[in-house]
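**Student:** fold the following.
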Amino acid sequence: MTMLARIVVTGFEPWGPNAENPTLEILDLLKAADDVEGDLTLLRLPVDSSKIAGITAKTLDEVEPDLWISLGLATGLAVVAVERIAANIMDFAIPDNAGYHHRGDAVFADGPAAHMATLPVELIVSHLRESGIPAKISNSASTYLCNQMMYTVLHLIAKKGMKTRAGFIHVPAHPRLAALQQYPLAEMPSMSVELMAEAVKKVIHLSLGGENGESGLPSIAL
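**Tutor:** Predicted coordinates:
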């Protein structure tokens, strides 16, 4: 009997001025879908920097995933952004939902300066665009919790000697969140949750080796 790939997909609760976070709706669509490859574990993460490492370590130990994809909202973004690199820095423009306001702190004091995503980033962006989904490679996941999440999972995978592929996808606002904005943010770009969920399905497929995607890449530290 063929074993299903074990896949973790994470999203964040609303944060800062954003009343909603489309990543949670993407998780709901993935849960309801019948065309997602693998055995899904879906996590709704708190926007609390003190809890990210513990939740991530516990999930890695319990699920032992083959693939980990984290999602985050980037308002103002007009495309799906596949992150290439996570930096060992937390420099929050605003406090997280628990009130933590890191300014120049390391994600892990003993960690390297950066970790590279182990997803086939170039292949993913190419296939998304060929499928009619606007996408780009991003070389900065910023310095808020999205970067912290990406760095944390890649760092823990490396420390545990796991072969889990992992990376981070930033998504735009959905139309409802964009419609809530007041001038000058009233022209905020948006994308439907359905299209973003379709993008995540394609990321899963390609990261598991579909469409000539390589598999089994180790985490790369800088």
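
**Student:** from here on, contacts and neighbour counts on C-alpha atoms
**Tutor:** Noted.

**Student:** tell me which element Glu62 falls in.
**Tutor:** If you go by DSSP states H and E, Glu62 is part of helix 52-63.

**Student:** distance between that helix and the chain's centre?
**Tutor:** 15 Å (C-alpha atoms, centre = their mean, to the nearest Å).

**Student:** which residues sit against the next helix or strand after it?
**Tutor:** Using DSSP H and E, the helix or strand that follows helix 52-63 in sequence is strand 67-73. Strand 67-73 has contacts (C-alpha atoms under 8 Å, 6 or more residues apart in numbering) with 5-12, 21-23, 146, 149-150, 164-173, 204, 207-208.

**Student:** now restrict these to buried residues only.
**Tutor:** With neighbours counted by 16 or more other C-alpha atoms under 10 Å, the contacts of strand 67-73 contain buried members at 6-12, 21-23, 146, 149-150, 164-173, 204, 207-208.

**Student:** among these, which ones are in strands?
**Tutor:** Residues of the buried ones among the contacts of strand 67-73 located in strands (DSSP state E): 6-12, 165-171.

**Student:** so Ala57 versus Leu156, what's the distance?
**Tutor:** The spacing between Ala57 and Leu156, counted by C-alpha to C-alpha, to the nearest Å, is 7 Å.

**Student:** please generate a structure for the following sequence too, so the two can be compared:
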Amino acid sequence: MILLTGFEPFDGETTNPSWLAARRAAEQLVAAGSPAVAVEIPCVFDLSRTVLQEALERYRPGIVLCVGQAGGRERISLERVAINVDDARIPDNAGNRPVDRPIVEGGPAAYFSTLPIKACRGAVASSGVPVEVSQTAGTYVCNHLFYGLMSLLAEREDGCRGGFVHVPYSTEQARGNDAPGLALEQMADALVLIATTTSGTTVDHRVAAGAEH
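**Tutor:** Here you go, the predicted structure:
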């Protein structure tokens, strides 16, 4: 089972492409014969982890792709690392704005994605969709959920692999925000490729995809 999650709209937007793309990708995977399900996550710090944990317990997936929106980015971003801190520039949808707060008290400083991010980057790039390996998922609800996911998976012994993917604005949002955007169809296709590449890859590719800053 492949679990995909996407967020509800936030920060004044009326849609969130992470949810629309995750839902569409799940439909495409099911149509191709791969069991998959999409779950919408609230853009609320602690509640987001609660909803994710409930989905993990209900569906017992083997692969988890959590997806969020990174408005202003130009590419699909495969996140490498989640850090143990909440530091909100803007309030979440419930008005919470934690500053310098650990996500899990006493937890590790960081967790790495267990997706084969280099292989996934290659697969998405080969399809013509712009993609990158990202070294930061921020310190907002996306990183909170990413860290929460990896913390939950670290407690399991079933081999479930997971990670976080950021998507840009949709093309419609991009016009309203004077920023780069990507078609929802491209986002969904990329998520399908990431899921299927993860399913078929046990050892990640060793290729350069780092950053100087």
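
**Student:** how near is the equivalent of Val8 of structure 1 over in structure 2 to Ser126 of structure 2?
**Tutor:** Structural correspondence for Val8 of structure 1 with respect to structure 2 (TM-score structural alignment): Leu3. For Leu3 of structure 2, the distance to Ser126 of structure 2 equals 24 Å [C-alpha to C-alpha].

**Student:** how about Val99 of structure 2, what's its match in structure 1?
**Tutor:** Aligned by TM-score structural alignment, Val99 of structure 2 pairs with Arg103 of structure 1.

**Student:** ok, that match touching Phe92?
**Tutor:** Yes. Arg103 of structure 1 lies in contact with Phe92 (C-alpha atoms under 8 Å); the separation is 6.0 Å.

**Student:** of the two, who's got more company?
**Tutor:** Neighbour count, other C-alpha atoms under 10 Å: between Arg103 of structure 1 and Phe92, Phe92 has more, with 17 against 14.

**Student:** return the distance of the corresponding residue of structure 2 for that one relative to Pro116 of structure 2.
**Tutor:** Structural alignment (TM-score structural alignment) places Phe92 of structure 1 against Ala88 in structure 2. Between Ala88 of structure 2 and Pro116 of structure 2 the computed distance is 29 Å (C-alpha to C-alpha).

**Student:** with Leu182 of structure 2 instead?
**Tutor:** In this view, Leu182 of structure 2 and Pro116 of structure 2 are 23 Å apart by C-alpha to C-alpha.

**Student:** can you tell me what sits against the lengthiest helix in structure 2?
**Tutor:** Determined from DSSP state H, the single longest helix within structure 2 is helix 184-200. Here helix 184-200 of structure 2 makes contact (C-alpha under 8 Å, 6+ apart) with 2, 17, 20-22, 24-26, 28-29, 63, 65, 76, 115-116, 119-121, 123-124, 129, 167, 170-171.

**Student:** Leu182 and Pro116 of structure 2 - which one has more neighbours?
**Tutor:** Per other C-alpha under 10 Å, whichever of Leu182 of structure 2 and Pro116 has more neighbours is Pro116, with 25 against 22.

**Student:** tell me who's in contact with Pro17 of structure 2.
**Tutor:** With C-alpha under 8 Å, 6+ apart, Pro17 of structure 2 has these contacts: Gly6, Gly68, Gln69, Val167, Pro168, Tyr169, Ser170, Leu184.

**Student:** could you redo the last one with a cut-off of 7 Å?
**Tutor:** Contacts for Pro17 of structure 2 (C-alpha atoms under 7 Å, 6 or more residues apart in numbering) come out as Gln69, Tyr169, Ser170, Leu184.

**Student:** then Asn21 of structure 1?
**Tutor:** Asn21 of structure 1 makes contact with Phe12, Glu13, Pro14, Leu73, according to C-alpha under 7 Å, 6+ apart.

**Student:** how about a cut-off of 6 Å?
**Tutor:** Remark: with contacts taken as C-alpha atoms under 6 Å, 6 or more residues apart in numbering, Asn21 of structure 1 is in contact with Pro14.

**Student:** follow-up on the earlier one: which positions within the longest helix of structure 2 qualify as buried?
**Tutor:** With the criterion 16+ other C-alpha under 10 Å, helix 184-200 of structure 2 contains buried residues 184, 186-198.

**Student:** aligned to Gly163 of structure 2, what sits in structure 1?
**Tutor:** Aligning on TM-score structural alignment places Gly163 of structure 2 opposite Gly167 in structure 1.

**Student:** so what's the residue count around Lys159 of structure 1?
**Tutor:** 11.
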